[in-house]
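Participant: Predicted structure and sequence below. I'll ask about it afterward.
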Amino acid sequence: MHHDHNDDHDLGLAHDLTRLQQQALQRRTALRWLMGAGAMSLGGAGAMALAGCGGGGDAGTSSTSSSGSSGSSTSTGGTTTTTTAGCSVIPAETEGPYPGDGSNSANGSVANVLALSGVVRSDIRSSIAGASGIATGVPLQVIIELVNTNAACADLSGYAIYLWHCDALGRYSMYSSGVTGENYLRGVQATGTDGTATFQTIYPGCYAGRVPHMHFEIYRSTTTATNWNNKLRTSQLCFPSEVNTAVYATSGYGQSAANNNAISLSSDGIFSDGSSTQLCTVTGSVAAGYVATLRVGISA
């Protein structure tokens, strides 16, 4: 990971992730300014690409942009950059069989992590409410920006996002054999004034039949994020293939590499109809950890 100052090298992953998040927010601020100034002409595409989610990368860095927006894409030197022209409503997707939101049962009882004390949190790697498991894997920070498609992509603050995903071995806490007593990799965060909710987690594993992905539900507030009946929308997000490959070359991910090689976004049952609004922008490396960002539009 590149640093601007030599004395930053020993500050660790937390410092680097904070810097990356600050830079992402600065780019979004610049983008909004340019949009407000009417700089959306074709001739300004280069400047918009720099202000948006695209960017440069090295052998350990991927920067593939979609950010829930439509626009034109260019590819130079292995880096894909998307020029943002607006925002689109995120497609509704199935919550799958392991939501833990009160909509089904696991092990003979209703599975609802949303009702547990401590579920509103940023770091979702550990279990809560008496469970003690901790999920391990390549560090990943997920930043979701929630915007209103009915108000020129204005940031939506005070909403709540429930995020959940499998662990490095492809298991879902509360449901899968070996982790039925755990509830890690599940958590709720409120969106801030900039519309973002941030989760500290691990890169998910890849199980047979699906590309690596995460699930999320959107609620009007943390107060209503207690049961699936209150959700506004359910969707999923995915990751660039080159990042998946880099992560699964490391130890601790079981059969993820083989499972990932057997499927692609075009053959995945959820994303085969298109993933442009659900494909995260990812920066970082295996050694330093990754940051994934996604702009999610809803009609509010």
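Facilitator: Arrived safely, thanks for sending.
Participant: use CA for all of it now, contacts and neighbours both
Facilitator: Will do.
Participant: Which residue ranges of the stretch 51-200 of the chain form strands?
Facilitator: Assigned by DSSP state E, counting those that start in this stretch, the strands in the stretch 51-200 of the chain fall at 71-76, 79-84, 101-106, 109-112, 139-148, 154-155, 160-164, 186-190, 196-202.
Participant: would you turn those strands into TSV with distance to Lys231 and mean neighbour count?
Facilitator: What follows is the strands of the stretch 51-200 of the chain, written out as TSV (distance: least, CA to CA, whole Å; neighbours: other CA atoms under 10 Å):
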stretch	distance to Lys231	mean neighbour count
strand 71-76	29	12
strand 79-84	28	23
strand 101-106	10	18
strand 109-112	14	16
strand 139-148	14	23
strand 154-155	19	19
strand 160-164	9	27
strand 186-190	12	28
strand 196-202	16	24
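Participant: Redo these as CSV? Include distance to Ala257.
Facilitator: CSV is the format used below for the strands of the stretch 51-200 of the chain (distance: least, CA to CA, whole Å):
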stretch, distance to Ala257
strand 71-76, 26
strand 79-84, 23
strand 101-106, 28
strand 109-112, 30
strand 139-148, 17
strand 154-155, 37
strand 160-164, 21
strand 186-190, 24
strand 196-202, 16
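Participant: For Val243, which of those is the nearest?
Facilitator: Ranking those by their distance to Val243 (criterion: CA to CA) puts strand 139-148 first, at 11.5 Å.
Participant: re earlier: which one of the strands of the stretch 51-200 of the chain lies closest to Ala287?
Facilitator: Ala287 sits nearest to strand 139-148 of all those, at 9.0 Å, using CA to CA.
Participant: Could you tell me the end-to-end distance of stretch 197-206?
Facilitator: Start-to-end span of stretch 197-206 (CA to CA, to the nearest Å) is 24 Å.
Participant: now what about that stretch, what contacts it?
Facilitator: Outside stretch 197-206, the residues that touch it by CA atoms under 8 Å, 6 or more residues apart in numbering are 121-125, 135-145, 160-161, 165-170, 185, 189-191, 212-214, 247-248, 253, 255-257, 259-260.
Participant: for comparison:
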Amino acid sequence: MERKHFLKNGLAALGLAAIAPLASACKKEADSTDGDSSSGTETGSCTVSPTETEGPFPTKSPSTLVKSDITGDRTGVPFTIKITVKNKNGDCSALSGALVDIWHCDKDGNYSEYGGTGMQSTNYTSVHFLRGRQTTDSNGLVTFTSIFPGWYSGRSTHIHVHIYNTAGKSLLVTQISFPEGSDSAVVAVNGSGGTSYGYTKGMSGYTYKEKDNVFSDDSANIELSTVTGSLSGGYTLTHTINVAA
């Protein structure tokens, strides 16, 4: 479904919306026109990262949010996000000069720039926390400072990413998933230790990656990040995304 049609018409159609509204809103879009399927495309020596939906809460004006610290007024466990972009059309070499937009929810599962609807009751339409844009360096790397994302009904912990080339042409919309084992940051943050940082939901009702309607077909774990660190010292996510530039 086209995002513009979803945002214009989809909210009105969700009048019965309290049944997992966010889950159904985040279903996969149809394959993109460049021929890369949502399960990734094998080309040469690397795999193009899967195309995923922007979801119902994409950044409205990303070019105005050029910054590396996207925390805003949000509180939570300190979190560093390191994303490397590579070009499968360049023998999987680092892609410098790419524009990388990211956004994710706060510790309570809410997004900025939206709210006051059945999809998100808390109204954050006038603020822009946990959203930002950076340009990849010569190593294809961007780094963001943030807080560890929370979760909401129907979705596992995740980060949204939209990558453009230097000219502003869209190359890929995708999402990043998190490890969820018993010793993972997701479990630690949402456990008893995380309550002092304001994470109060726990893991009851959490949707694991295998049941998540975006990540459930990621059998090769292409979208799965590496997360290291601790509650006291903060966590760091590292992930590589391959595009066809």
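Facilitator: That came in fine, so what should we check first? For clarity, every value in this text was computed on a predicted model and none was experimentally measured.
Participant: can you give me the strands for the stretch 201-300 of structure 1?
Facilitator: When assigned using DSSP E, counting those that start in this stretch, the strands of the stretch 201-300 of structure 1 occupy the ranges 213-219, 233-238, 281-285, 289-298.
Participant: of all the strands of the stretch 51-200 of structure 1, which lies closest to Asp268 of structure 1?
Facilitator: Nearest of the strands of the stretch 51-200 of structure 1 to Asp268 of structure 1, taken as CA to CA: strand 160-164 at 18.9 Å.
Participant: Can you tell me how far the most centrally placed residue in structure 1 is from Thr223 of structure 1?
Facilitator: Centre of structure 1 computed as the mean C-alpha position; nearest residue by CA atoms, centre = their mean is Val142, 4.3 Å away. Counting by CA to CA, the gap from Val142 of structure 1 to Thr223 of structure 1 is 22 Å.
Participant: do the same with Ala111 of structure 1
Facilitator: As it turns out, when the distance is counted by CA to CA, Ala111 of structure 1 lies 19 Å from Thr223 of structure 1.
Participant: Repeat that for Leu146 of structure 1.
Facilitator: In this structure, Leu146 of structure 1 lies at 18 Å from Thr223 of structure 1, with CA to CA as the measure.
Participant: same thing with Phe199 of structure 1?
Facilitator: From Phe199 of structure 1 across to Thr223 of structure 1, the span is 19 Å (CA to CA).
Participant: next one: Tyr253 of structure 1
Facilitator: Counting by CA to CA - Tyr253 of structure 1 and Thr223 of structure 1 are separated by 36 Å.
Participant: pull the longest helix from structure 1.
Facilitator: Of all the segments assigned as helix in structure 1 under DSSP state H, the longest by residue count is helix 12-36.
Participant: got the angle between that helix and strand 289-298?
Facilitator: Using axes from the mean of the first three to the mean of the last three CA atoms, to 10 degrees, the interaxial angle of helix 12-36 of structure 1 with respect to strand 289-298 works out to 30 degrees.
Participant: Could you give the residue range in structure 2 aligned to helix 12-36 of structure 1?
Facilitator: The alignment of helix 12-36 of structure 1 onto structure 2 (TM-score structural alignment) finds no residues at all.
Participant: Which elements pack onto that helix?
Facilitator: Judged by 3 or more CA pairs under 8 Å, 6 or more residues apart in numbering; DSSP states H and E, the packing partners of helix 12-36 of structure 1 are helix 45-51, strand 289-298.
Participant: Out of those, which is the most enclosed?
Facilitator: A comparison of the helices and strands packed on helix 12-36 of structure 1 by mean neighbour count, using mean count of other CA atoms under 10 Å, puts strand 289-298 on top with a mean of 25.
Participant: what's the mean distance for that strand versus structure 2?
Facilitator: If you overlay the two and look at strand 289-298 of structure 1, the average distance to its match in structure 2 is 0.6 Å (mean CA distance after the TM-score superposition for structure 1).
Participant: Now do that strand: everything it contacts.
Facilitator: Under the contact criterion CA under 8 Å, 6+ apart, strand 289-298 of structure 1 has outside partners 13, 17, 20-21, 66-69, 87-90, 138-149, 153, 277-284.
Participant: okay, it sits on what stretch of structure 2?
Facilitator: Against structure 2, the aligned range for strand 289-298 of structure 1 is residues 234-243 (TM-score structural alignment).
Participant: Identify the residues contacting the counterpart of Arg121 of structure 1 in structure 2.
Facilitator: In structure 2, Arg121 of structure 1 lines up with Lys67, judged by TM-score structural alignment. Shown in contact with Lys67 of structure 2 (CA under 8 Å, 6+ apart): Gly132, Arg133, Gln134.
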